[in-house]
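> Predicted model, plus sequence, below.
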Amino acid sequence: MTALPPSLERWFDSRGWSLHPHQRAMLERKDAPALLLIAPTGGGKTLAGFLPTLAELGEAPAPGLHTLYVSPLKALAADIKRNLRTPIEEAGLAIRVEDRTGDTPGSRKKRQRADPPHILLTTPESLALLTSYEDAGRTFAGLQRVIVDEIHALAESKRGDQLMLALARLQTLRPELRRVGLSATVEDPEAIARLLARHPDPCAILEADPGPDPDISMLVTEDAPPWSGGGAAYAIPAVLDEVRRHKTTLIFHNTRAQAEIFFHKLWLANEDALPIGIHHGSLDRQQRERVEAAMVRGDLRAIVCTGSLDLGIDWGDVDLVIQVGAPKNVKRLVQRIGRANHRYNAPSKALLVPANRFEVVECVAALQAVRDRDLDGESRGPGPRDVLCQHILIAAAAGPFDADMLYAEMISAGAYAGLTRAAFDACLEFCATGGYALRAYDQWQRIRQRADGLWELRDPRSAVRIRQNIGTIQDSDTLKVRWRGRGGAPLGEIEEGFAASLTPGDTFLIGGQIVRYEGLRELVVEVTRDAHRKPKIATFAGTKFATSTQLSARIVEMFQQPDWPELPAHTADWLRLQRDVSRLPEPGRLLIESFPHDGRESLVAYGFAGRNAMQTLGLLLTKRMEEEGLAPMGFVSTDYAVLIWGLDAVTDPVPLFDLARLEAGLDGWLQGNAVMKRTFRASATIAGLIERQVGAQRKTGRQATMSSDILYDTLVKYDPDHLLLQITREEAMRGLVDFARIREMTERVGDRIDLVRLDRVTPLAAPLFLEPGRIPIRGEADERLLEEEVTRLLDASGLATVGGGTG
């Protein structure tokens, strides 16, 4: 085992600390080409990742970059820098540590390329940018190790694909480079190991003692949760009681808008004036940093937050985590729980607060999954090709490249191991010409092949624009919000669409404050304080989580129990009543309920496929019903069901779920749908067809939308097999539409569809009638209703038989 520098050993001794077994194991296995460490939150896994680096650099390190640390969050990189500097400085080690993110000044970034520190802490985007420079070979000349922290978070997104392509480039520059991945929550270690390793090389997996089970339960309140909704306002008094009983409480929400609403109501009920804060990604960076600093100092008793505080930053003395709303995903819940009692072998303490009656069932299922250490996750499939196109442009910005060598480099990245040469060549051709319909335009002819066979930028000056647009995070179309007046302080951002709906005098919530919209000035929303009116709610950007398939399966399995002693009485009684008047959904079968309600015929399909998939299923089923002449009028969906109302009762639902016809209907629906245009804009931006940043100017969301819509319509008309249209369909199918879940559901169920005809609304269906977001269907039903109304009026006036035979 490599020994630590004596001064660092003495530093550990002075604090009475000793290395944990997994930290010693990291030192022993420091020479592994790829190593994945899975250790519990608070188990010192980040220090474990750095111990081999500190041992190798010792007390007299050679100049140059030795270790690169990659984090999903800028704040996490800054936090690690603070934590690393303590042992380095107090042990007197001559090791230079710096971070490099979007917040780093340009002068320091330029210096880091020529004179890199021993340890550089960065993000996937900044690393991709570093690899795009001609002097990348010099910058990374001494690189020996790469540490990817919170690798599970990166593995689930295009940022992870971008990172692995960048690591493939680094491995070409430094063939002996060693890779280390760190995570506390991994449902499939082998899959993460394959992603981390250089394909086809193996990756060793080191699992630490998971520590004690978390102390996690569901918050019990005197008031039962409402039948629908996501705010959990009923639980405010009980949540405040928990805040009073603990030092620091993190109160997580699944969306930013829900966090704003809850914080506002919590503040109004906070009669003890407890110091509480709010933190989410739409708030101004300075405001977020003030909240973070207050957390570290221990000045706040509670922080209402979203996924912005999910990951492994040590936020002071947090001793309780509250999750408001069903967690939707067990792995995310475990990650959030780990923010409490952030110490090794100390059980985390957490409470779940269901927002409505059905979420009580989901919360209990999630609690069981946590206790069984049964994490969930979705397979992402092959690496997306829009990211691959961007990587080709990054390679060209760094200098001429050989296509064969670049292809070999790309297929060494796990997600792209199955990439065919034909698919690579199609991306290369796209970068060179823009595709058949666009090849006549110079702006999309970005690279060319030289006489010697190497590829290079057609115009070397375009390297600057490529670098300005590197990244896979798609900004939502947002506008800055500031207090009115010269030099007004920034508050955060709201979506353009929401801003367009405002008129002067309207109020909305941001940062927990009610503000009054005064006007739009130079693309900035100007507001003033208004604490006396009921606000609108800003439609903040951010992920709308869908319940995982594994958690959904647990819920359906719970329904099969003869009774539910683990559920509150009100919820158990609700399920028993459902079983008495109808039936409960069963594994491997699809329950359909049909009943009259409010003068219409209603149909409920309990698919349990997640919100996006159920929304898509609603669209496709109503389309199929129109084809069958059943006159649907509208639908609404949740994670577990879709409710459709119309004029006619469905007597045979099996033909409606024919997979081939559903998919055909999807293709027709997608062709001109806004979902496709939105997905196209995202993929076209990543692939470099659309630039959001040109020089010092950044396009507004509306400008980018207009550009992408024109391009989309042009390609659909003149080049329907264009590479980007292929990519767009792939992305829409697995993202916003989530058709894979519908396919899995229909294939699993087959013709085992149970239609239950009833004379009234059932207990399980009742909450659906209270759901917001109803989508009307304009079609045959409107015509029939209009015809009936005209006939009624004619009958009432005695004109129905007058003039019937005139021409």
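Now that the structure is in, tell me what you want to look at. Numbers count the residues shown, from 1 in each chain.

> CA only for contacts and neighbour counts going forward, please
Fine.

> Show me what counts as buried in stretch 192-200.
Buried residues in stretch 192-200, defined by neighbour count with 16 or more other CA atoms under 10 Å: 192-199.

> what sits up against that stretch?
For stretch 192-200, contacts defined as CA atoms under 8 Å, 6 or more residues apart in numbering pick out 33-36, 151-152, 155, 164, 168, 179-181, 186, 202-205, 411-415, 417.

> now E429, nearest residue through space, not along the chain?
Nearest residue to E429 in three dimensions, chain neighbours excluded: G435, at 7.0 Å (CA to CA, 6 or more residues apart in numbering).

> Output the buried residues of stretch 192-200 as CSV; include the columns distance to D314 and secondary structure.
Output for the buried residues of stretch 192-200, formatted as CSV (distance: CA to CA, whole Å; DSSP: H, G, I helix; E, B strand; the rest coil):
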residue, distance to D314, secondary structure
I192, 24, helix
A193, 26, helix
R194, 29, helix
L195, 27, helix
L196, 25, helix
A197, 28, coil
R198, 31, strand
H199, 34, coil
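
> and the comparison structure, right after this:
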Amino acid sequence: MILPPEFQDWFAGQGWQPHPHQIALLASRHDSLLVAPTGGGKTLAGFLPSLVELRKGACKGSVHTLYVSPLKALTADIGRNLARPVAELGLQVRVEDRTGDTGASQRRRQRVDPPEILLTTPESLALMLSYPEAPAIFGGLRRVVLDELHALAESKRGDQLMLGLSRLRRLAPGLRVTGLSATVEDPKALAGFMAGSEPVTVIEADPGPDPDIDMLPTARPAPWAGGGGHYAIPEVLDAVRRARTTIIFINTRAQAELFFQALWAANDENLPIGLHHGSLAREQRSKVEAAMAAGELRAVVATGSLDLGIDWGAVDLVIQIGAPKNVKRLVQRIGRANHRYNAPSKARIVPANRFEQIECVAALEAVRARDLDGDPRGAGPLDVLCQHILLTACAGPFDADALFSEVRTAGPYRALDRVAFDACLDFAATGGYALRAYDRWQRLMLRDGSWQLRDPRAAKLLRMNVGTIVEAEMVRVRLRGRGGTPLGEVEEAFAASLVPGDSFLIGGRVVRMDAMREMVIEVTPEPRREPKIAVYSGVKLAMSTQLAHRVLALIGAPDRHAALPGDTRDWLALQAEVSRLPEPGLLLSESFPHAGLWHFALYGFAGRNALQTLGLLLAREMEEEGLGPLGFLSTDYALLIWTLDPVRGPSSLLDATRLRAGLGDWLGENAVMKRTFRNVATVAGLIQRNMPGLRKTGRQATFTSDILYDTLRKYDPDHLLLRITGDEAGRGLVDFGRIEEMLARSPRREHRNLERVSPLAAPLLLEIGKVPIRGEGRERMAQIEAEALMREAGLEMQG
């Protein structure tokens, strides 16, 4: 396909020349994956074939091009950006969005009079495909554009989208699918993820100039422990002062609130600085986004809420506070600066502590080597398939054989076998063996060879619970008074800890809780109070496996330490002198006395979740061996356990088979399994949070899921959802696979018995997040303390 003359003239009028990858995508006759750097015109490339086709007019009554992105804000931004070429080229094309923010009247109209170009999200697509009108809406579909595909592929939202795409390919044979992404570690694997029955062509653009990226020099050294980065506030403010617009990324919402408050306290020049994260009110986020677009802000402190897509060309500096934990995430964030193809992005990193200095140097080396990280994707999750089957029934009767064949055309489900599919179908129809006697889970029936809803009225309830994102229940926060300004939301568990008069931090301001009514906290500004900090669950980022390997290789190679700050080099040199340095292939552990207790340190470099799980499992084994474990602490790099008696050698404790057996015993009654089950059951449709006229609170949903979990464990231990839960717990919150990977890559084991704390272990003693262990060790400790107290009082304890 050649670029038509009017399009050539339009490009020239903008002062642009089409990029080779834009022309290559225009000429492609196959499904394509375009990998191009941020600012490389990916989105225009994705829409160019559609705009060229639509210049000749389009078949009315059906969507011609469907655009899917992970963010509602991104669909709105794309709509604004598309409006200009559509208008200037004189195309008779309607561009509309269909997200959770779209009004009900517009959504109804779109079902009978859809636009030529529809912009949506995976959840809204699943909802549209659940209506009987879906064949009419999408029967004339010619193009599908999947934006930020790498981000979608990292979660169940991507699996949900691929199942929707398999349905679209059946409704509109011959449609062409284009995936767009900037940060892809394995383009071939991502192409396989989005592929249907035909292979996908991968188009890789010129990556553009190398980024200008380095550590931000600071007058004060990084602290030994902690994660706030506050020591660098003066240098961050100076960098903001010298740049036009800066995005300051920080990894968690709580840290973003604290850093923004500290930055504002030091902002003597009153530079306009905003705050942006996912728990702020939409009105607050929109206000910050509009100010950014208008060039009215000098900086914005943000979490991953600004990682993707939105084009702010005026941003000329990105600062990352704290180690990025993931090279791909760092590259994505770097790309927010100088959102132009031929201009190098400028970024600076501020490690939060001494260990993170090493991680940041390793991440910088990976960025310069263009070595992105990422773990292989597993098979498509079955809870998502259960939801898809139920939504398919909402659209009308279906044939099981045909649906099975259709599902297997989706990349994540290509290896799905019929036994697993039938188990999902049986669950969707009856709830499974232990629940089939209850009418509420009897949802599908077989009639004349086709499966259909037992009660058509159930479709409304199923549609109300579409989606794969299961978040903690949030409580809204607003200023007191009629029509009070919304400030954002906090988690229900944090809200439950507040009493009237308590102050807390939200949106960068300190407020006082006055009252809570119907899941809304009413507050009054209280700037001079010391606030509580709202901690949001599920936001701690674990270091990627590949970055962990790079960090370990850097520590274990003294000849490479010249790249590290001087104080960090001295610290590692002292570690080599007192004990030894960890290195690839070696699992190093140490025992030493401190503060009247014995401490065991293991340098696993397996990520926080995995090492926390290992801490729980080793503590159980130490309890069995009578060592008296009292507590433990985990970081991305190391595990520290303190005990009453010394661990002289961990070899017997670190047996993979023994650990896995212990994992099964521990998980059975553990809250991790119940939390995972609740998430799985919600996605699969067993638990429905949204009901007509009301929404279950998080406590209500947890109560329901706990009862179901206990019932199924007792009466149906092989239930489909329990099997899914076990698989997910092992991969996600527990991350046992990374423990096995750590043991496999470390055939050599070395244990050092030391007389005092080692330099590498010292920062661990300063970390927060210690987990106490309630067991024999705690009882022995209480006995020892009691005896000492009695001796001090001149008494002898009897018995």
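Cool, got the structure. Just so we're clear, the structure is a prediction, and the values are computed from it rather than from any experiment.

> Distance to A233 of structure 1 added to the buried residues of stretch 192-200 of structure 1, as TSV?
Formatted as TSV, these follow (distance: CA to CA, whole Å):
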residue	distance to A233 of structure 1
I192	39
A193	42
R194	44
L195	42
L196	43
A197	46
R198	49
H199	50
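
> what's the closest of these to P562 of structure 1?
I192 (38.8 Å; CA to CA).

> Give the equivalent position in structure 2 for that closest one.
Matched to structure 2 by TM-score structural alignment, I192 of structure 1 sits across from L190.

> before we move on, what about R96 of structure 1?
Applying TM-score structural alignment, one finds that R96 of structure 1 aligns to R94 in structure 2.

> if we can go back for a sec, which among the buried residues of stretch 192-200 of structure 1 gets closest to L84 of structure 1?
Minimum distance to L84 of structure 1 across these is 23.9 Å, recorded for L196 (CA to CA).

> Mind checking what secondary structure E176 of structure 1 has?
Assigned by DSSP: H, G, I helix; E, B strand; the rest coil, the conformation of E176 of structure 1 is coil.

> How many residues are close by it?
14 (other CA atoms under 10 Å).

> Mind checking which of the contacts of stretch 192-200 of structure 1 land in helices?
Using DSSP state H, 151-152, 155, 164, 168 are the members of the contacts of stretch 192-200 of structure 1 that sit in helices.

> quick one: which of those residues is most hemmed in?
For these, the largest neighbour count, defined by other CA under 10 Å, is 27 neighbours, found at M164.

> Contacts only, for that one.
195-196, 413-414.

> mind redoing it with 6 Å?
A413 (CA atoms under 6 Å, 6 or more residues apart in numbering).

> Alignment lookup: it to structure 2.
Aligning on TM-score structural alignment places M164 of structure 1 opposite M162 in structure 2.

> Also R373 of structure 1?
The alignment partner of R373 of structure 1 in structure 2, by TM-score structural alignment, is R370.

> Double-check that its match belongs to a strand.
No - under three-state DSSP, R370 of structure 2 falls outside any strand and is assigned coil.

> Distance check, it against L180 of structure 2.
Relative to L180 of structure 2, R370 of structure 2 is positioned 19 Å away (CA to CA, to the nearest Å).

> So for these two, which sits in the more crowded spot?
More crowded of R370 of structure 2 and L180, by other CA under 10 Å: L180, with 22 against 16.

> hang on, the earlier thing: of the buried residues of stretch 192-200 of structure 1, which is the nearest to D310 of structure 1?
So of the buried residues of stretch 192-200 of structure 1, ranked by how close each gets to D310 of structure 1 (CA to CA), first place is I192, at 19.3 Å.

> No further queries at this time; thank you.
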